[in-house]
Each structure stands twice: as structure tokens, then as C-alpha cells.
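Visitor: One predicted model, sequence on top.
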Amino acid sequence: MKSFFGYPGGKSRLATRFVKQGVFNPVLPITEYIEPFAGGFSMGLTLLKEYGPFPVRINDIDKDVFVLWDVVLNPKERNELCQKVMSFKPTLRDFAKVKSRILADKDKCRFHRTRVERAFDKLLVHKLSYSNMGEKAATHVGGKSQRADDGTPKQWGFDVRWNPAEICKAIVRVTDMVKVQTAGNFQVTFDNVFDLLSDISPKTLVYLDPPYYVAGDKCYKHSFANNGDGKRPTNKHEDLAKALKGVKWRWLMTYDNAEAVKKLYPGQCAEVTLNYQMSSAYRAGQSLKPNTELVISNFPPLLKPFTNENVHV
């Protein structure tokens, strides 16, 4: 199920494919579900729709992601957010303004934004940004000039994804489904992932989509390559592998196809190849490019052989 909130590395189409191929059949029925790296929460939405109801906890260390999800699940704040979306008409300068505000603010709240204002900023920056990369994108959709090489205006401009009625419809569709399929037992947190993983009950299913090993620092404000303060930490990818080793609860994880990741999970990695393409490239008519990701799990049997499938994100 597609989220209302586009996010780098989103898994909506891959989630549908997993359901079709019965990837999660060995762990059904799901009695409790956790996503430590929530982002757009596409995998969890698909599982809820297909296999719910069950309790859910989503977590993201990015406070802006946390606030956005927490706001849309609060009826009063959801209405305020949708009213703000419906009344707003973005300009070319808005992407840079909001990006700057988010990157400067972090968790210091120096701009004294309300929760709804903070949620709106996060939603807006992802809708306007190149390939849903939000504040990590270098520019908005269509580039700075909004023109092709021959000087003509690009067919798809910076606001191509800003359709207020459709955005609000998607927010309502997603949050109403979540409330029904979790019977209101839905928790949103922004905990450190390692603290979260240290206290999980044995019957829980955990889906992990950690920051990319190779390009995580380019895609995420809180990647495993930085602490947010300019200091390089210990290898958190290795720390994650250690945290998952020998746990009693069931987990499935997707990762970029890096040799270093395969070494961390010997004998547990399967490759899934998608004909993958950024939405901007798709709209420009560029050809599809095969992209292989790793699927890692501690509950065999895991996967049937995967074949190429066209995916536009």
C-alpha cells in the first residue's frame, strides 16, 4: 500500500510483491509489528491491509518524520494539516526556504514551529524535492532552471506532486485504515534504534529498512555514516548485525546490495532485482535500469526466485 509520504528507498511496490510471493507466510498470523526505520511506512501499511489487525509501533530517529506521523494520527491535528495543505500554493523559492529551515532546526526547535507547522514542512519538502529526497535533495523537481537543455520549459515542474486534494485524500485513506487495522493500538516513537531492539517480545515481527550502506549519508539526515554533529561514529551497520544476532523475535530486512553487507549476514542474504527508475527519469522518458537489493531474514524458508519487475518510485 502506497504511503501519503514519499521517502527515499520507499518499499510500497516491493511490499506488494512480498505479499504475492508469500514471503511473510512463515510468520503468520502477525501478533505484533515494529518498524524501527519507519520513513513512509509502506511495508507496514501493506502488511496491515493484507494481514491485520495487529498492534503496530513505528519508530524513526528523524524527529520530523516522527512529528508528521504523530500529527496525521491525531484527528484534530490531521484536520489542521489538511487545511494548511489545501490553502497553500507553493512557489519555486519554497523548497529552499523549507529545506533550510529543517536542516537548521534539527531538534533544537529554534524556529518555534507548532507540531502541525513542522509536519507540514516535512510533507512539503518531500513533495517538492527531486526523487522524494526531502531536505537532502540538492534541488526541487525539474531543477533550478525548470528548463530543458534546449531552453523550453520542462513538462514536469517543481510542483508536479503538489496536488492538495489528492494529498489530503491519501492522508485520510492511510490513517483511517491504520486506525481500523490496529484497533487504535498504534504507537509512534523516535527512539534510538539500538535501544528499541534491546527490548522486543519474542512474538513480534520486525521489519528493518536501515540507511543505505553505500549512499546513506546522501539520502538521509540521520544516516549510519554520521551522528548529526559532524563526528563519525563506530560502524553502526556492524552494530546492527550484532544486535540482530540470536534474537528470538522474527525479523526481515532490506538493504542496498553491498558486499560489506553480505559479509555481515553470511548465508542469510537473497537478491531481488527490480527494473528501477526514479520518477523524474520515468517522466523524462529515460530507460529503466536494473537495481538489485538484498533481502535478509532470520525465518527460513524465505524467498522464491525473484524475476525482474518494473518499478517507478
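Guide: On my side now, so go ahead.

Visitor: can we go C-alpha only for contacts and neighbour counts from here?
Guide: Will do.

Visitor: Could you give the number of residues near residue 246?
Guide: The number of residues packed around residue 246, counting by other C-alpha atoms under 10 Å, is 8.

Visitor: Could you check which helix or strand contains it?
Guide: Using DSSP states H and E, residue 246 sits in no helix or strand.

Visitor: what residues are up against it?
Guide: Residues counted as contacts of residue 246 (C-alpha atoms under 8 Å, 6 or more residues apart in numbering): none.

Visitor: And the helices in the stretch 1-150 of the chain?
Guide: Along the stretch 1-150 of the chain, counting by DSSP state H, counting those that start in this stretch, helices occupy 12-20, 42-51, 63-72, 75-87, 92-105, 115-128.

Visitor: Buried ones in the fifth one, by neighbour count?
Guide: Same thing as helix 92-105. Neighbour-count burial for helix 92-105 flags 92, 94, 95, 96, 98, 99, 101, 102 (criterion: 16 or more other C-alpha atoms under 10 Å).

Visitor: what's the angle between it and helix 63-72?
Guide: 110 degrees (axes from the mean of the first three to the mean of the last three C-alpha atoms, to 10 degrees).

Visitor: now the helices of the stretch 1-150 of the chain in JSON lines, with distance to residue 168?
Guide: Output for the helices of the stretch 1-150 of the chain, formatted as JSON lines (distance: least, C-alpha to C-alpha, whole Å):
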{"stretch": "helix 12-20", "distance to residue 168": "19"}
{"stretch": "helix 42-51", "distance to residue 168": "17"}
{"stretch": "helix 63-72", "distance to residue 168": "10"}
{"stretch": "helix 75-87", "distance to residue 168": "6"}
{"stretch": "helix 92-105", "distance to residue 168": "20"}
{"stretch": "helix 115-128", "distance to residue 168": "11"}
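
Visitor: how much space is there between residue 86 and residue 79?
Guide: Counting by C-alpha to C-alpha, to the nearest Å, the gap from residue 86 to residue 79 is 10 Å.

Visitor: and of the helices of the stretch 1-150 of the chain, who's closest to residue 301?
Guide: helix 12-20 (13.2 Å; C-alpha to C-alpha).

Visitor: Comparison target, given below:
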Amino acid sequence: MNPADHSRLAVGFAMFFLNRTNRSGILNGGIIGGRNQTGPWKIDARYNANKLVTRIEAVARMKQNITLSNLDAVNLINQGAKKWPPNTLVYLDPPYYEKGRDLYYDFYEHDDHKAVADLVQDKLSKQHWIVSYDNVDAICEMYENRRRAIYSIGYSARSTKKGSEVMFFSDGLKAPALVGPIVATEEPTSEPIETACYRKAMVG
């Protein structure tokens, strides 16, 4: 498909469809349930048309309050930290640490992940924030003093003993309950991490 041969609406819908029907919303992450649809979750696990229409309409009603940018996370944080009010909730979902090179056109190296981690924990001290990642030792060490939840997403989880994803929370933020197709390996904690996340998740 050459985007230039189609309208912006058609290209936008194609991206939207792939985001909702591929694993973790990644364009080349593979179809939920596999090509033969033999997995426990099928291609429509995240594609409930009626609910999605409701969400899109809700976003449309708020469009005057939404600003789109194409900034790198470092630049976005540096700019936003100066103007975002204290009640702002910042959600960051950086590229996967381990498989980012295989999944994204633009991926992060170790130092890129470290730069974002340092900025989030330094510059966003007045705002609330959540950061989600693949559950790997290197990332857990970057956020070792932060509360976290460890989980797997049901339609892509291969093991419930070791959570494949991790979410970190700023101080003072009430961590949400994990619902939907999410399989919690370790529920949100009130204490900071003491050792690598994935090792703690495997205990027991």
C-alpha cells in the first residue's frame, strides 16, 4: 500500500485498524491470535467497533484541548515540564528495550532510554506520570526507586509466571487497578523497587 495513492482518511483508518488488531498495537507486531487465529485471543480482541466509535467521538469533543506534536520525548519533556500544570498526567510508552530494533522504524539505544528515564524523574517532579515498558533488567534499574506493576497482556502473554510488561508510577499517583485482558503478575506496589523487576516477578 502506497499512502500517496489514498486519502488521508483511508491511510488514517488503516493505521488505526492495524493498531487495534496487532499485538501491543505495533504495526508489524503480528496479528492478535496469529494468521490462523488459533490463539486464545482473536483479531477482534481489541476491535469492538461500537466502543471504538464512542472513544473517537469522545476524543473529537475534546479536540480543542488536544495538541499533536512530532517531538522526540526528550524535547517534549523539556518543553512540557515548564508549562504543564501540577494536575497533569503524563503517560509515556517508549519503544521496547529488547525488541525495539525489530518492531519500530525509529528505535532507542540504551542511552536514549536512560536520557528519558533521567528527565522524567528529574523534570516532571511537579506533574504525575506513568511510564510503561517491556520488563527487562536494564529498564528496571533506571526506575529502581519507583513504584511499579508487572503484568502480561492476555492476548500476547506466553507465560503468567514472568510478567512481560512493567509500568512505573510517580510518587503520590494512585496506581490504577489492572483490568481487561491484562494478567497481573505483580499488582501495583506502594514501595520502590529493591531489585530487578523481572527477578522479583519470578519469585514463587
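Guide: Perfect, thanks for sending it. Fair warning: this is a prediction, and the values are worked out from it, not measured in the lab.

Visitor: sorry, back to before: export the buried residues of helix 92-105 of structure 1 to TSV and tack on distance to residue 253 of structure 1?
Guide: Formatted as TSV, the buried residues of helix 92-105 of structure 1 follow (distance: C-alpha to C-alpha, whole Å):
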residue	distance to residue 253 of structure 1
92	37
94	35
95	32
96	33
98	32
99	29
101	32
102	29
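
Visitor: And residue 133 of structure 2? What does it align with in structure 1?
Guide: Residue pairing (TM-score structural alignment): residue 133 of structure 2 is matched to residue 255 of structure 1.

Visitor: Return the residues in contact with that match.
Guide: 209, 210, 211, 212, 213, 261, 293, 294, 295, 296.

Visitor: hmm, try it at 10 Å
Guide: Residue 255 of structure 1 makes contact with 9, 208-214, 261-262, 269, 271, 292-296, according to C-alpha atoms under 10 Å, 6 or more residues apart in numbering.

Visitor: repeat for residue 135 of structure 2
Guide: 96-98, 150-152, 162-167, 196-199, 201.

Visitor: Would you mind checking the residues you listed for buried ones?
Guide: Buried residues within the contacts of residue 135 of structure 2, counting neighbours by 16+ other C-alpha under 10 Å: 96-98, 150-152, 162-167, 196-198, 201.

Visitor: List just the nearest of those residues to residue 37 of structure 2.
Guide: residue 152 (19.7 Å).

Visitor: List the residues that contact that closest one.
Guide: Contacts of residue 152 of structure 2 by C-alpha under 10 Å, 6+ apart are 134-135, 158-166, 181-186.

Visitor: any idea which residue sits dead centre in structure 2?
Guide: The structure's structure 2 has its C-alpha centroid closest to residue 93; by C-alpha atoms, centre = their mean the separation is 3.7 Å.

Visitor: ok now do that one, which residues does it touch?
Guide: Contacts of residue 93 of structure 2 by C-alpha under 10 Å, 6+ apart are 73, 130, 131, 132, 133, 134, 167.

Visitor: how about it, what's its match in structure 1?
Guide: Alignment note (TM-score structural alignment): residue 93 of structure 2 maps to residue 209 of structure 1.

Visitor: how deep is the closest residue to that match other than its chain neighbours tucked in, by neighbour count?
Guide: Using C-alpha to C-alpha, 6 or more residues apart in numbering and skipping residues adjacent in sequence, the residue nearest residue 209 of structure 1 is residue 254, 5.2 Å away. Each residue near residue 254 of structure 1 was counted by other C-alpha under 10 Å, and the total is 23.

Visitor: what helix or strand does residue 254 of structure 1 sit in?
Guide: strand 250-256.

Visitor: pretty sure residue 47 of structure 1 is touching residue 15, no?
Guide: Yes: when contacts are counted by C-alpha atoms under 10 Å, residue 47 of structure 1 is listed as touching residue 15 (7.8 Å).

Visitor: With respect to residue 38 of structure 2, which of the buried ones among the contacts of residue 135 of structure 2 is nearest?
Guide: residue 152 (19.0 Å).

Visitor: Neighbours of residue 241 of structure 1, how many?
Guide: 12.

Visitor: which residue in structure 2 lines up with it?
Guide: Residue 241 of structure 1 maps onto residue 117 in structure 2, by TM-score structural alignment.

Visitor: which SSE is that match in?
Guide: Using DSSP H and E, residue 117 of structure 2 falls in helix 110-123.

Visitor: what residues are up against the closest residue to residue 127 of structure 1 other than its chain neighbours?
Guide: In space, and not counting its chain neighbours, residue 127 of structure 1 is closest to residue 161: 5.6 Å by C-alpha to C-alpha, 6+ apart. With contact set as C-alpha under 10 Å, 6+ apart, residue 161 of structure 1 has these partners: 124, 126, 127, 128, 129, 132, 141, 167.
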